[in-house]
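K.L.:
one predicted model, sequence on top.
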Amino acid sequence: MKHLVNLSDITFCIKTIHRPWSCHRLVESLLKHIDNPTIIVVDDGQPDRRFAEKYPESAARCQVIHTETPDVGVGIGRNLAVDAVQTEFMFLLDDDHVVTPNLNLDRLCKRFTTEDVDILGVRQGSGGRPTMLSKLMNGQRIWIHRGETHRNGYVAWCDMSSNAFLARTETIRNLRWDEELKTFEHWEFFYRAKLAELKVAVAGDCFIKHAHVESSDYRVLRKRSTYRSMGLQKHGFHSMRYPGGGVVRA
């Protein structure tokens, strides 16, 4: 029988670049709503735009890792964070998330203990619903669509959750993010989790607030379609269909 996940067993992992105020807001929300959280922040931004430079008092409450080279990407950044974790469990967060009481972290920990799950995600407001990754066109197109395989109350098993999830550190250390993908890494990470037969679920009554912070250079960094193409080609897909029906090609 799995033992109960305690808050002291969890490290919160954040990858950030060029959104220091957003990262500060997330860290402060963790400190406000969680008792003495363990936080790791990986910042691959330019030195003058780093979280620790702009908000040293917040950064002092975290283990902050700076990369020698700016813009190493999401894959490398998240792997650096997970490799630095010293607790049995980790909770992944994006730097524009905000923790509120609606996270219901105690409930999430209990679910992780009692349910057959390897990655347990939470909702992002109206987003972050249980999502499936299905093959179309004789396996040449990957389709990202809403769906689930089964559920137990509010917990629904699926192929992909949001970027806010609880997992055993060793599970994520073994799976890892593809370090060649600086962006468009999300579906590819969960597609490999599917291939590895990891059990992914979403707790529909646990929420993180997604409060997007826009900046022109961040938008440019995120929308480099070459990395989407790399991920698709890696798995033998020539195109991707999004939940709304739009199609993009490798």
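P.N.:
Nice, I can see it.
K.L.:
switch to C-alpha atoms for all contacts and neighbour counts from now on
P.N.:
Noted.
K.L.:
what's the spacing between residue 240 and residue 228?
P.N.:
Using CA to CA, to the nearest Å, residue 240 is found at 9 Å from residue 228.
K.L.:
hey, what's in contact with both of these two?
P.N.:
residue 250 (CA atoms under 8 Å, 6 or more residues apart in numbering).
K.L.:
show me what contacts the residue nearest to the spatial centre of the chain?
P.N.:
In the chain, the C-alpha nearest the mean C-alpha coordinate belongs to residue 163, at 2.7 Å (CA atoms, centre = their mean). With contact set as CA under 8 Å, 6+ apart, residue 163 has these partners: 92-94, 121, 186.
K.L.:
what's in contact with the longest strand seen in the chain?
P.N.:
Ranked by residue count, the top strand of the chain under DSSP state E comes out as strand 200-210. Applying CA under 8 Å, 6+ apart, the external contacts of strand 200-210 come out as 96-100, 102-105, 107-108, 117-125, 128-130, 154-161, 164.
K.L.:
what residues sit buried inside it?
P.N.:
200-204, 206-210 (16 or more other CA atoms under 10 Å).
K.L.:
for those residues, give me CSV that also has distance to residue 14.
P.N.:
Compiled in CSV, these are given as follows (distance: CA to CA, whole Å):
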residue, distance to residue 14
200, 20
201, 21
202, 20
203, 21
204, 22
206, 19
207, 17
208, 14
209, 15
210, 14
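K.L.:
dropping in the other structure now:
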Amino acid sequence: MKISIIIPCYKAATTLRRAVESTLKGAPADLQLLLVEDGSPDDTGAICDTLAAQDARITALHRPNGGASAARNTGLEAARGDWVLFLDADDELLPGLWQVLETLPVTDEEMILFGLQRASTGEAVTVAPLEDGRYERLSSLQDRLSALLFDTGLLAAPYPKLFRRAAIGGLRFDETLKINEDVLFNILFLQKTTAIYCLRGVYYKQNDVGSGSLSRSLRGDLLDAEAVTRPALERLLRQNGLDPAPYLHTSRVRACLNQYGLLTGCRGGLSLGERRTLFARILADEDARAVLADRLRRDPNRLLAIPYRIGVACRWPGFLAAYTLAKQRFL
């Protein structure tokens, strides 16, 4: 199988060589490695050109800055492999993938899914308890589907997986979205997918320890992003004969919890009004509010949790907004 790897490159001067080296170790001679430099202000573009001059399998593409979605779309236009793999410029492929793919009995599957390791936890997150092999439609994943979508995120992220390029067709990443554009791409691709081949092996390392990591950056668009992907997720589930209600409930509540976690745990430039609006939306969700109240009751740091318990119990978004902003400024 011929594979095209697409790496969006922006401010990646310190990590790009490591990412490229990880893809080339043991890689086949017909590999196509596309480095899409996205108008980066540092030396990333020059590094792309240098790497391309050193190995015929590498092509450097340059475009004005448009974000990761635009860079991935540029790569898709240039991809010529039977399969496409997306790799972030600060991540790595782990050894063994090329050897496994050489003997993989894939026939008409449109996706090959494998495990990843997150640097932030140091733990491998695999597709287990799935066994190696073919899975017809999402319904064959049964009770493991929710974990793959929400807990590990293996089905929701653009990695760690290979997409059959013919199945991608004209599908592209939505360049108007600043978050969840990858989730939407995956959901829309899965709507076109009849079978997935799963590997238990871990072949992708996600280096999610930088300041740009979602878990370390304060942003206020998680609820809006979930609202964008929810209708597509519902169509996907119905298409596979699955009841969407429990999955949509999980999607909505997790978005609320993640947004709450960023508001209470991260520093950033959101104003008092913006914070209040977000807390109000979270507290208006009865299911999310119940989960938050339960977590706060069980919080081992009882004294520190008191202001949050009061704000959630009394449904005071203004209080929570003022407290988190004051804590950020003075603590």
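P.N.:
Looks like it came in fine. Fair warning: this is a prediction, and the values are worked out from it, not measured in the lab.
K.L.:
after superposition, how close is the longest strand of structure 1 to structure 2?
P.N.:
For strand 200-210 of structure 1, the mean deviation from structure 2 after alignment is 2.6 Å (mean CA distance after the TM-score superposition for structure 1).
K.L.:
residue 12 of structure 1 maps to what in structure 2?
P.N.:
Alignment note (TM-score structural alignment): residue 12 of structure 1 maps to residue 5 of structure 2.
K.L.:
average offset of the strand or helix carrying its match relative to structure 1?
P.N.:
Assigned by DSSP states H and E, residue 5 of structure 2 falls within strand 3-9. Its matched residues in structure 1 lie on average 1.3 Å from strand 3-9 of structure 2 after superposition (mean CA distance after the TM-score superposition for structure 1).
K.L.:
one step back: which SSE is immediately downstream of the longest strand of structure 1?
P.N.:
Assignment by DSSP H and E places the next element after strand 200-210 of structure 1 at helix 216-222.
K.L.:
how far does the helix or strand following that next one sit from the chain's center?
P.N.:
Sequence-wise, the next helix or strand downstream of helix 216-222 of structure 1 (DSSP H and E) is helix 225-234. With CA atoms, centre = their mean, to the nearest Å as the basis, helix 225-234 of structure 1 stands 19 Å off its chain's centre.
K.L.:
so what touches the longest helix seen in structure 1?
P.N.:
Looking across structure 1 with DSSP state H, the single longest helix is helix 20-33. By CA under 8 Å, 6+ apart, the residues outside helix 20-33 of structure 1 that reach it are 16, 37, 39, 49-52, 54-55, 58-59, 95-101, 213.
K.L.:
from those, which would you call buried?
P.N.:
16, 37, 39, 49-52, 58-59, 95-100.
K.L.:
which of those residues sit farthest apart?
P.N.:
Using CA to CA, the pair of these lying farthest apart is 49 and 100, separated by 26.4 Å.
K.L.:
end-to-end on stretch 12-26 of structure 1?
P.N.:
11 Å.
K.L.:
stretch 80-88 of structure 1 too?
P.N.:
So stretch 80-88 of structure 1: terminal residues 16 Å apart, CA to CA.
K.L.:
in structure 2, which residues correspond to that stretch?
P.N.:
The aligned range for stretch 80-88 of structure 1 is 74-82, by TM-score structural alignment.
K.L.:
which stretches of the stretch 51-200 of structure 2 form strands?
P.N.:
Under the criterion DSSP state E, counting those that start in this stretch, strands of the stretch 51-200 of structure 2 are mapped to 58-63, 83-86, 92-93, 111-118, 123-125, 133-136, 161-164, 195-206.
K.L.:
helices and strands around the fourth one, which ones?
P.N.:
Under the contact criterion of 3 or more CA pairs under 8 Å, 6 or more residues apart in numbering; DSSP states H and E, the helices and strands touching strand 111-118 of structure 2 comprise strand 123-125, strand 161-164, strand 195-206.
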